[in-house]
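In: Structure for this input, please:
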Amino acid sequence: MSDRISPAPLTNAAEYTVSEISGALKRAVEDQFGHVRVRGEISGFRGVHSSGHAYFALKDDRAKLEAVVWKTTMARLRFRPEEGMEVIATGKLTTYPGSSKYQIVIESLEPAGAGALMALLEERKKRLAAEGLFDAARKRDLPFMPKVIGVVTSPTGAVIRDILHRISDRFPLHVVVWPVRVQGETSGSEVCAAIHGFNQLERGGSIPRPDVIIVARGGGSLEDLWGFNDESCARAVFSSDIPLIAAVGHETDWTLIDLVADRRAPTPTGAAEMAVPVKAELEARIASLGARLRGCMSRGMDRRSHAMRSLARALPTADAILALPRRRFDDATGRLERSLETGTHRCRVRLDGIRLSPAVLVRRVTHLQRELERFDARLPVAQSRRLQDCRARLPQPERLARLLGRKLQHDRTAFEHKARRLRPNSLFDRVTQLGALYSTLEARRSRAVSTLLALGRSNLSQAERMLNSLSYKAVLRRGFAVVHDQTGQPVTGVEAIAAGERLSLEFADGRVDAIAAGEAPVRLKGGKRSQSSAEEQGQLL
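Out: You can find the predicted model right below:
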């Protein structure tokens, strides 16, 4: 039994292609829903496509509607769509035949009331506050006298004219304006770029770097100011190295950059007043301080002059100061005269009471003679000890001779001084004898010193000859050499030399470096090596 295909049942229904069905559905949807307003929550928004279009979906708790915003419409939106934002989209429904989906082509987009934007704004505030962007501790003080002010605002609005006019009235200085759009989708990114641009300027460049930045805009609705609530804009203000004043909107308008900025001004004019002081007030204050300073200096000088005059009146005169020392000087002068007279009288009485007789002189001469004999007995021993001490401390013979000469001269002078004290003529002979005895002793002493010096020179010469005969320098002059290792120590045997070791050969007239080459030397029986073995196994280069 062969398989056979049964013929299709006959029908009068018209046949359509897939494209015809898709086109018919597209026309039906567009005719029925040509212009609609749809309320929903943005879902799946990942930013603007590289083509400039934006694709996302609007959803509620039961359904989801695909949405597309063309490039031209995206540029006209007053705020930037964000994930989770509740919006009201105005446009027309259509289908996309390529995937059998229907979607809304958005022509305008607005937040679903101020409550949605406020809820989004509050959520951002909480998140940024948790990160510490609003902390008052990190806010910096504004410079008191800025030289350059940077203004980020629209160059065509009334705000920049108000700021320039206020600055010129208070304190004219250099103002650099960075033009941006202050409303629309790109306003936040442009303000962010302006803040970064001012911070990247270098000091001393062609465009001066501002000392303070003013971000300003006039009043408006929450949607108009939404660009200044952008998170990237707030982070740019936080990371700015230049102090920043935020002046966005009116007194009651608050944005994220107002909370992050170092100072918040209620109006752009108020920001200009915060940025610069009043020149006239400064001049008046300086003049007032100068007058106070001059008055203070004058009063201080007057007080010091008065105090000096009071102190001068309290000081005693020169006569009063010198009165007591003069009195003491006069008293000392009178006592000195009386003391001299009294002392002279006492000396005269004592001299008159002294009786000079031959017996007294003989006793004195005898005593001196015994003293001289005792000194004469001790003199050789003392002289020997003195010579030994001098030889130990002063080995130079010439210096020793000079010391002994000075000692002899000193002894002679002392002896002559004692001799002059014995003035009577009866002692002249005794003194002459003592002088002759002293001359004899001096001659003996001179001979003894000469003998000792000659003996010392002879011993020194013998020691020098012995040293020269025992020194290895004499051996080196006969053609020998001393081998030293790397540390400078002499090498006493071949077993202490390794192959490749650096050596030093000392000759009588200098040293040369050498390197031990070849194998290690072989120690032969009895501690000796043959000459051929030494030549085969190593040599000194």
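
In: Only C-alpha atoms from now on, for both contacts and neighbour counts.
Out: Noted.

In: what sits against V69?
Out: Residues near V69 by C-alpha atoms under 8 Å, 6 or more residues apart in numbering: 53-55, 105-107.

In: again, only using 7 Å
Out: Each residue near V69 by C-alpha atoms under 7 Å, 6 or more residues apart in numbering is listed here: 53-55, 105-106.

In: Kindly report the same for I149.
Out: Applying C-alpha under 7 Å, 6+ apart to I149 gives the contacts 174-176, 210-213.

In: Of these, grab the buried ones for PyMOL.
Out: Buried residues among the contacts of I149 (16 or more other C-alpha atoms under 10 Å), as a PyMOL selection:
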select buried, resi 175+176+210+211+212+213
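
In: which one of the contacts of I149 is nearest A280?
Out: Within these, proximity to A280 (C-alpha to C-alpha) peaks at H174, which comes in at 17.9 Å.

In: I'd guessed the closest one sits against V148; true?
Out: Yes. Assessed by C-alpha atoms under 7 Å, H174 is found in contact with V148 at 5.0 Å.

In: Can you give me the neighbour number for G518?
Out: Using other C-alpha atoms under 10 Å, G518 has 16 other residues around it.

In: The closest residue to it other than its chain neighbours: how many residues sit nearby?
Out: Distances taken as C-alpha to C-alpha, 6 or more residues apart in numbering place G538 nearest to G518, at 4.2 Å, with adjacent residues excluded. As a burial measure, G538 scores 17 neighbours (other C-alpha under 10 Å).

In: correct me, but G538 touches S532?
Out: No. Contact criterion C-alpha under 7 Å: G538 and S532 do not qualify, at 10.3 Å.

In: Now name the helix or strand holding G205.
Out: Using DSSP states H and E, G205 sits in no helix or strand.

In: Tell me the spacing between it and W178.
Out: Counting by C-alpha to C-alpha, to the nearest Å, the gap from G205 to W178 is 16 Å.

In: Those two: which is more packed in?
Out: Taking other C-alpha under 10 Å, G205 and W178 do not tie; W178 has more neighbours (19 against 8).

In: can you give me the strands for this structure?
Out: For the chain, applying DSSP state E gives strands covering 36-43, 54-59, 64-69, 86-96, 101-111, 148-153, 174-179, 212-217, 244-248, 263-264, 482-484, 502-507, 510-518, 538-540.

In: Which other helices and strands does the fifth one contact?
Out: Under the contact definition 3 or more C-alpha pairs under 7 Å, 6 or more residues apart in numbering; DSSP states H and E, strand 101-111 sits against strand 64-69, strand 86-96.

In: what does that strand contact?
Out: The contact list for strand 101-111 (C-alpha under 7 Å, 6+ apart) reads 65-69, 73, 77, 86-96, 117.

In: for comparison, sequence B:
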Amino acid sequence: MSMFPNHDSPTNLAEYSVSELSGSIKRTVEQAFDQVRVRGEISGYRGPHSSGHAYFSLKDDRARIDAVIWKGSFSKLRFRPEEGMEVIATGKVTTFPGSSKYQIVIETLEPAGAGALMALLEERRRKLAAEGLFEVGRKRPLPFLPHVIGVVTSPTGAVIRDILHRIADRFPVHVLVWPVKVQGDGSGEEVAAAIRGFNAFQVGGVIPRPDVLIVARGGGSLEDLWSFNDESVVRAAAASQIPLISAVGHETDWTLIDHAADRRAPTPTGAAEMAVPVKADLEAAVAALAARLKGAATRQMDARRQGLRALARALPSLDQLLALPRRRFDEAALGLGRGLHMNTVNKRRAFERAAAHLRPELLAGRIAERRQRLTDVLRRAERVVERRIDQNRARLAAFDAALRATPSRILVRTGSARDRLRGLALRADTALAGDIGRRKALVLAQDRVLQSLSYKNVLSRGYALVRDEEGHAVKQAAEVAEGTAISITFADGSVDAVAGARSVQDAPTPVQATPQKRKATKPPPAGPDASKQGSLF
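Out: Below is the predicted model:
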């Protein structure tokens, strides 16, 4: 039965437009399914759109329904949707008249039981563990006494107050707080950005770089702590160059950041206790060590003092040590006078013996002897000089004789060289004339070949060469049209002509050529080659 009335068959059904029918269906669906809870698996999720809305589908093993989360509702979700996650969606069903489709507008979204979240958590843990982010060998020890501590947590919760209070009680140090959201949409990105931000601080910069980091949050449900299971948070904790303490939840709460951190604290207060030691305990330990050191030093000094006294008792007295040297000194002092007197007597005797040999006559004889020796040396030197002069004079005379005989030798050598040069010149002229003759004969032979191949020899036998207006040779009569100006070249000159001229007036005036008798030539032989001979027309 048709919905709209037919003019041929009257009916009492109401008539609707497409918009009215779509609007009626939309209102009916929204009134019937104003608030529903749907359980299904997320399919086709690609993250929020650029507008902030999220579009995907919910499906089970037999059906599928489109779903949308508006931007305002998406920001209030406690965890982000993920592909393949089984969830329970609360919202209302509506239609989209533009394409005759229906969809559910989701207002709240929660996992379909803790088992689904735990399965997702376990799958993510295995994935990150396979990448080596949870290896024990990559974890770094915490500094014993840090100067600066960085804390990543909410600035308004009780966690930061507990951490600051515990650090102040144990060992007051400089604390830097990076405020972040610890729950809700975007909290994971803020925590990861805070860890990377602390690592980006420069050593010795305006803001001091922390020596240890604490990522802290109070207890809560699995959904409340879900931000610290975010993959970006785990990767940031694993990549941190600063030792990191994870203090998320209570002692029984475990998140993925606990596996990636260098140390896990059961509570935020426990993280503060791990970060710094107790100052009073350190002072007491230092005092005890100082007392022990003082006692050990005292006992050591007493022992050394007793040993020194024992050694002192074993040493002889000063008088005993100096008795023998003092006696030797006294004996040397007594013998010093006698020794000086005897030394003076000995020196005087030696002087007298030397003076006995120093007489004037002896000195005069020695001077005369030395003068005679000097005279003999001078005489020998004069004779040596004279011999050297005679030798050099003889050598110069020999050189002079050799130089006088040199011009005659040069003349003899010059004459022989001139005769040799003349012989070589004659041989060169003969060789050059022979080479020129050979080259001239070669050129003449080539010229004869060139003349035999020249077309002018053919013209001298009675043939003619026909050229067109551009000077190109015409080889066939078909190439010359009627009325075309041509040039005919003979052996003795050229004549201009017009192809196909009917009278003498139509032809151009020929150029007068000097008549020349030509020898009678035999006509070309008839045969197959006669057809290849060029023709005038």
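
In: To which residue of the first structure is E223 of the second structure aligned?
Out: Matched across to the first structure, E223 of the second structure falls on E223, judged by TM-score structural alignment.

In: List the contacts of its match.
Out: Contacts of E223 of the first structure were listed using C-alpha under 7 Å, 6+ apart, and they are 78-79.

In: Please give the element, helix or strand, for L424 of the second structure.
Out: For L424 of the second structure, the host element (DSSP H and E) is helix 360-453.

In: distance between that helix and the chain's centre?
Out: Here the centre of helix 360-453 of the second structure is set off from its chain's centre by 72 Å, with C-alpha atoms, centre = their mean, to the nearest Å.

In: what range in the first structure does the next helix or strand after that helix sit on?
Out: Next along the chain after helix 360-453 of the second structure, taking DSSP H and E as the criterion, comes helix 455-460. Against the first structure, there is no aligned range for helix 455-460 of the second structure (TM-score structural alignment).

In: For helix 455-460 of the second structure, buried residues please.
Out: Buried residues in helix 455-460 of the second structure, defined by neighbour count with 16+ other C-alpha under 10 Å: K456.

In: Output the contacting helices and strands for it.
Out: For helix 455-460 of the second structure, not one helix or strand is in contact under the criterion 3+ C-alpha pairs under 7 Å, 6+ apart.

In: elements contacting the helix or strand following it?
Out: Next along the chain after helix 455-460 of the second structure, taking DSSP H and E as the criterion, comes strand 465-467. For strand 465-467 of the second structure, the elements it packs on are strand 485-489, judged by 3+ C-alpha pairs under 7 Å, 6+ apart.

In: which part of the first structure lines up with the strand it packs on?
Out: Going by TM-score structural alignment, strand 485-489 of the second structure sits over no part of the first structure.

In: What's the first helix or strand after that strand?
Out: Using DSSP H and E, the next helix or strand after strand 485-489 of the second structure towards the C-terminus is strand 494-498.

In: how far is that following strand from where the chain is centred?
Out: Its chain's average C-alpha position is 83 Å from that of strand 494-498 of the second structure, according to C-alpha atoms, centre = their mean.

In: Next: stretch 280-290 of the second structure.
Out: When C-alpha coordinates are averaged (C-alpha atoms, centre = their mean), stretch 280-290 of the second structure and its chain have centres 53 Å apart.

In: quick one: it to the first structure mean distance?
Out: By mean C-alpha distance after the TM-score superposition for the first structure, the fitted stretch 280-290 of the second structure averages 1.6 Å away from its aligned residues in the first structure.

In: Which stretch of the first structure lines up against that stretch?
Out: Here stretch 280-290 of the second structure aligns to the first structure at residues 280-290, judged by TM-score structural alignment.

In: Return the set of buried residues in that stretch.
Out: Buried residues in stretch 280-290 of the first structure, counting neighbours by 16+ other C-alpha under 10 Å, are absent.

In: same deal with stretch 236-252 of the second structure?
Out: For stretch 236-252 of the second structure, a neighbour-count test (16+ other C-alpha under 10 Å) marks 236-238, 240-249 as buried.

In: That stretch: how far from the chain's middle?
Out: Distance of stretch 236-252 of the second structure from the chain centroid (C-alpha atoms, centre = their mean) equals 35 Å.

In: contacts for it?
Out: Applying C-alpha under 7 Å, 6+ apart, the contact partners of stretch 236-252 of the second structure are 133, 140, 142, 192, 195-196, 199, 211-220, 257-258, 260-268, 271.

In: Give me the PyMOL select line for the residues you listed, limited to the buried ones.
Out: Buried subset of these, written as a PyMOL selection, criterion 16+ other C-alpha under 10 Å:
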select buried, resi 133+142+192+195+196+199+211+212+213+214+215+216+217+218+219+257+258+260+261+262+263+264+265+266+267+268+271
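
In: and the contacts of stretch 236-252 of the second structure, which of them are in helices?
Out: Within those, residues falling in helices by DSSP state H are 192, 195-196, 199, 257-258, 260, 268, 271.

In: now those in a markdown table, with distance to A497 of the second structure?
Out: As requested, these are exported to a markdown table (distance: C-alpha to C-alpha, whole Å):
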| residue | distance to A497 of the second structure |
| --- | --- |
| A192 | 104 |
| I195 | 106 |
| R196 | 103 |
| N199 | 105 |
| I257 | 111 |
| D258 | 114 |
| A260 | 110 |
| P268 | 123 |
| A271 | 122 |
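
In: of all those residues, which comes closest to L322 of the second structure?
Out: A271 (75.4 Å).

In: The closest one touches A265, doesn't it?
Out: Yes. Under the criterion of C-alpha under 7 Å, A271 of the second structure makes contact with A265 at 5.0 Å.

In: residue at max distance from the center of the second structure?
Out: E361 (102.3 Å; C-alpha atoms, centre = their mean).

In: how close does that one sit to V276 of the second structure?
Out: Remark: distance between E361 of the second structure and V276 of the second structure (C-alpha to C-alpha) = 111 Å.
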